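1. Coordinates for the following, if possible.
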Amino acid sequence: MTARLGTGLDDRLPDVVALYRDLHAHPELAFAEHRTAARLAERLRALGLEVTTGVGGTGVVGVLRNGDGPTVLLRADMDGLPVAEVDTVAHRSRDTAVGADGVTVPVMHACGHDTHMAALVGALACLAADRSGWSGTVVAVMQPAEEVGGGSRAMLADGFLERFGPIDVSLGQHVTSAPAGHLYARGGVFMAAADSLRVTVLGRGGHGSTPHVTVDPVVIAAAIVLRLQTIVAREVAPADTAVVTVGSLHAGHQENVIPDRAELKINVRTFDPDVRARVLAAVERIVRAEAAAAGAPEEPVIAPLTDFPLLVNDVEATERVRAAFAAAFGEDAVHEAPRRSGSEDFGCFGEAAGVPSVFWNFGGLDPDLYAADAQQPEAAVASGRAPGVHSPHFVPTALDPVLRRAVEAVLVAAGCWLAD
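-> Below you'll find the predicted structure:
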């Protein structure tokens, strides 16, 4: 496949860019990707794939057969985020949606899933149009709800493997804040496990002038926030890694009313199952202990929100893909990725099927933003020169190099198994 890299891509790239702009302008939240799924199903049918919709909710699966050979799963995710996009491109999103909590929010493809979908459709168009250089079966997965960690599991629970398996390898990619044209991969543990919890602290409300007859949940919540910071500093070994974040804290409505409850949302990220268990146990211990120390009338309620498994790349398969990338694009364009504390549910497909998984990143922004530091693009994000993913500014502007390389990467990686 490397020798046939990008066959017909020059002619198809304008259509890939147009699809990207359409998807970018009309993002949808997790498990609500109805327009997106319909547009993708229409495209895949036009390419001659066998298309199934409604898999795991809004998921779309397209199957492209070309004789005997391996079955390769290629995955792209579909959902956007509740983020208000800044006005930098003509195709920016102006859409809103009603979130799970009933609140209307702006929606944006701030994580770049629009590039993943457009690139996969572009790669499928190349494979469908010229079948002379490959053989086997491609199972194209347009997955819902990656942002909440439930999409791949929903598709698997809907009989994905029984309906579309068996598969031999699972491949996926994700845009990142890095220079266009560059690729980043690593074997072994690549992305963190993530656990999100909702904690409700139950106190006893009353008037702000008589705090002595209340049990103030705001004070308990504040103590919990501060105490949680000691988990990483004092309970996780220096050689290990963990992140504990309180991203949301809500209590009360008026300054002279002590509320009867406070709600915290906590996110934990880890790279090791034992560390994960210890950190989660410490979170629960601290929450309950601070409530008890304050004399709370009831135990706090701790409820899980979302969880992502570790993303682990098969070492041998990843090296196979990395070597193919280097042969196709040059060693200077292919980098060893660091372990990322972000999380993904892509690995659920390969884990459930018992086959190798390979997941890589591709650069999504203007190379000039990163100076000469393609190997460590995080420095440009930390300095503010370049936006990171989930930012309202994360919008690829150099679409040809970004989408061209994303399509090429899918073709090269799939070719490691499909090429004659």
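2. Only C-alpha atoms from now on, for both contacts and neighbour counts.
-> OK.
3. how long is stretch 370-387 end to end?
-> 11 Å (C-alpha to C-alpha, to the nearest Å).
4. Pull the distance from it to the chain's centre.
-> 20 Å (C-alpha atoms, centre = their mean, to the nearest Å).
5. likewise stretch 108-122?
-> Per C-alpha atoms, centre = their mean, the centroid offset for stretch 108-122 relative to its chain is 11 Å.
6. For residue 161, which three-state class applies?
-> helix (DSSP: H, G, I helix; E, B strand; the rest coil).
7. And for the residue nearest to it when sequence neighbours are not counted, the neighbour number?
-> Spatial nearest neighbour of residue 161, chain neighbours left out: residue 353 (7.1 Å); criterion: C-alpha to C-alpha, 6 or more residues apart in numbering. Counted with other C-alpha atoms under 10 Å, residues neighbouring residue 353 total 18.
8. distance of residue 353 from residue 126?
-> 27 Å.
9. ok, now residue 138?
-> Taking C-alpha to C-alpha as the measure, residue 138 falls 12 Å from residue 126.
10. Check which element follows the helix or strand containing residue 274 along the chain.
-> Here residue 274 sits within helix 273-293, counting by DSSP states H and E. Downstream of helix 273-293, the first helix or strand assigned by DSSP H and E is strand 301-308.
11. Please, which helix or strand holds the most centrally placed residue in the chain?
-> The centroid of the chain falls nearest to residue 344 when counting by C-alpha atoms, centre = their mean (4.7 Å). In the assignment (DSSP H and E), residue 344 maps to no helix and no strand.
12. Which parts of the stretch 301-420 of the chain are strands?
-> Assigned by DSSP state E, counting those that start in this stretch, the strands in the stretch 301-420 of the chain fall at 301-308, 311-313, 334-336, 357-365.
13. What is the longest one packed up against?
-> Helices and strands in packing contact with strand 357-365 are listed as strand 169-179, strand 183-185, strand 311-313, helix 315-329, helix 347-353, helix 399-418; criterion 3 or more C-alpha pairs under 8 Å, 6 or more residues apart in numbering; DSSP states H and E.
14. quick one more, to check against the first:
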Amino acid sequence: MTPAPSVAATAHTLAADHDRPAIRALYEDLHRHPELAHAEHTTAARAAKELRSFGIDVTENVGGTGVIGVLENGPGRTVMIRADMDALPVQEATGLAYASRIDGVMHACGHDMHTAMLVGAAQTLARGRSHWSGTVVFVLQPAEETGTGALAMRADGLLERFPQPDVLLAQHVSAGPAGLVAHVEGPVLAASASIDIVIHGRGGHGSRPDTAIDPIVIGAAVVGRVQTIVAREIAPRESAVVTVGRFQAGTANNVIPATAELGLTVRSTSDEVQDRIVTAVRRIVTGECAVAGALAEPDIRIVKSLPATVNDTGTTRRIARTHQEMFGAAHIIDPGPAMGSEDFSALAVRPDGTSIPYHYWFLPSTTALVWDAAPGASPLEKFAQVPSAHSPHFAPDPAVLDQGIAAMTGAVLTELNQPT
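-> Reported below is the predicted structural model:
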């Protein structure tokens, strides 16, 4: 008796059947016509049309411009896979033949590639129904870049209106040599918070600082002091960052302004550490204002907050094993957690508050030409030199489309194959 093919072998067979020219054309078209968060109307309509052409049940306008496709194929587990769709307000400088035609807007984070990969995986799984059983839910999410899309879809009944998944999956292209797949157990992306601060002083003439309460001096003290949070309040084993990215005050050289505004980003790989850092920021700002005799309490407002992305260990190990068999062990890496942030994990909270296990992995996508030409003797040195996500020069290798479709297909089949 001939043994049944492995999940990896089946995934390779099914993924090889996707329509490469059509998926490549879809990717290039999406790249030419990027759309910002919550305005992904054409992108969503195009993706919905493609999913319907594979016989998938599609619902549009979920959480705004979100699209849900449901492919039911007998009894078994339910696997949800997600791709984000929105672009960034970046002027493209790649020089690609299919560069953005929208002034000041670019797919600088690879979401066009994620969308095309999900469509390719949907085609592969729809054509290969005889090789699996269960349900696959395809999620095309808006507004990842603003951190609002996942919550909007949840608020619109994502986990009540559609089959609730046993596991949630996503992948993301990144800088690094194309052909690798990066899996990280546990924390993979940081929690993040954007904090806006207004310091209230007393304005006055630059020649008479004794009659004023200078908010610039207070702000400068805050800038220096918050840098001690990670150095002196967070254990060295934890990863955390506090950055002041905005400091605005004053209109003239000889005028002490009445207010100063600061904008901070706070990131860590633990929600508990994140809470401690945000609390410390509040304490420091309030304290510096009190010491300087500020006329009013500072305004401290968290304008955006995202939870940490923490991969489920069992799911990560299963999918990494499948990808090792598919692509070769030498192509599977563990780069450790990154300090970027995502709203993906917000999709993994059930209506009762419990968590859905999930796995989020990376597909390095720098072309061999760019990688080889980058300065540096080591991979880390080269990594620091090649264009990364959000750069106007970010241009993933289109060959990674095939790998991403295969990787997603293998991950879905791996999880469908688990006991119910």
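15. hang on, the earlier thing: in JSON lines: the helices and strands packed on strand 357-365 of the first structure, plus distance to residue 300 of the first structure.
-> What follows is those, written out as JSON lines (distance: least, C-alpha to C-alpha, whole Å):
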{"stretch": "strand 169-179", "distance to residue 300 of the first structure": "38"}
{"stretch": "strand 183-185", "distance to residue 300 of the first structure": "42"}
{"stretch": "strand 311-313", "distance to residue 300 of the first structure": "32"}
{"stretch": "helix 315-329", "distance to residue 300 of the first structure": "43"}
{"stretch": "helix 347-353", "distance to residue 300 of the first structure": "32"}
{"stretch": "helix 399-418", "distance to residue 300 of the first structure": "47"}
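16. To residue 382 of the first structure, which of the ones you listed lies closest?
-> Closest approach to residue 382 of the first structure among those (C-alpha to C-alpha): strand 169-179, 10.9 Å.
17. now for the closest one, which elements pack on it?
-> Checking 3+ C-alpha pairs under 8 Å, 6+ apart, strand 169-179 of the first structure ends up next to strand 71-77, helix 113-129, helix 347-353, strand 357-365, helix 378-383, helix 399-418.
18. The first one vs the second structure, mean deviation?
-> Compared with the second structure after fitting, strand 71-77 of the first structure deviates on average by 0.5 Å (mean C-alpha distance after the TM-score superposition for the first structure).
19. sorry, back to before: was I right to think the residue nearest to the centre of the first structure contacts residue 191?
-> Yes. Residue 344 of the first structure is within contact range of residue 191, at 6.9 Å (criterion: C-alpha atoms under 8 Å).
20. Now list whatever residues contact both of the two.
-> 310-311 (C-alpha atoms under 8 Å, 6 or more residues apart in numbering).
21. Which one of the strands of the stretch 301-420 of the first structure lies nearest to residue 134 of the first structure?
-> Of all those, strand 357-365 sits nearest to residue 134 of the first structure, with 19.6 Å by C-alpha to C-alpha.
22. which residues are in contact with that closest one?
-> Contacts to strand 357-365 of the first structure, defined as C-alpha under 8 Å, 6+ apart, come from residues 169-186, 312-314, 317-318, 321, 347, 350-351, 395-398, 402, 405-406.
23. Quick one: map residue 166 of the second structure onto the first structure.
-> By TM-score structural alignment, residue 166 of the second structure lines up with residue 168 in the first structure.
24. again, but for residue 404 of the second structure
-> In the first structure, residue 404 of the second structure lands on residue 406 (TM-score structural alignment).
25. Could you verify my assumption that its match touches residue 121?
-> No. Using C-alpha under 8 Å, residue 406 of the first structure is not in contact with residue 121; the gap is 10.7 Å.
26. Does residue 147 of the first structure belong to a helix, a strand or coil?
-> Put simply, residue 147 of the first structure is coil when judged by three-state DSSP.
27. now the strands for the stretch 1-150 of the second structure?
-> Going by DSSP E, counting those that start in this stretch, the stretch 1-150 of the second structure shows strands at 57-62, 66-73, 78-84, 134-141.
28. For residue 272 of the second structure, which of these is the nearest?
-> Here strand 78-84 is closest among the strands of the stretch 1-150 of the second structure (C-alpha to C-alpha), at 26.4 Å.
29. matching residues in the first structure for that closest one?
-> The alignment of strand 78-84 of the second structure onto the first structure (TM-score structural alignment) covers residues 71-77.
30. Would you indicate which residues of the matching stretch are buried?
-> Residues 71-77 are the ones in stretch 71-77 of the first structure that count as buried (16 or more other C-alpha atoms under 10 Å).
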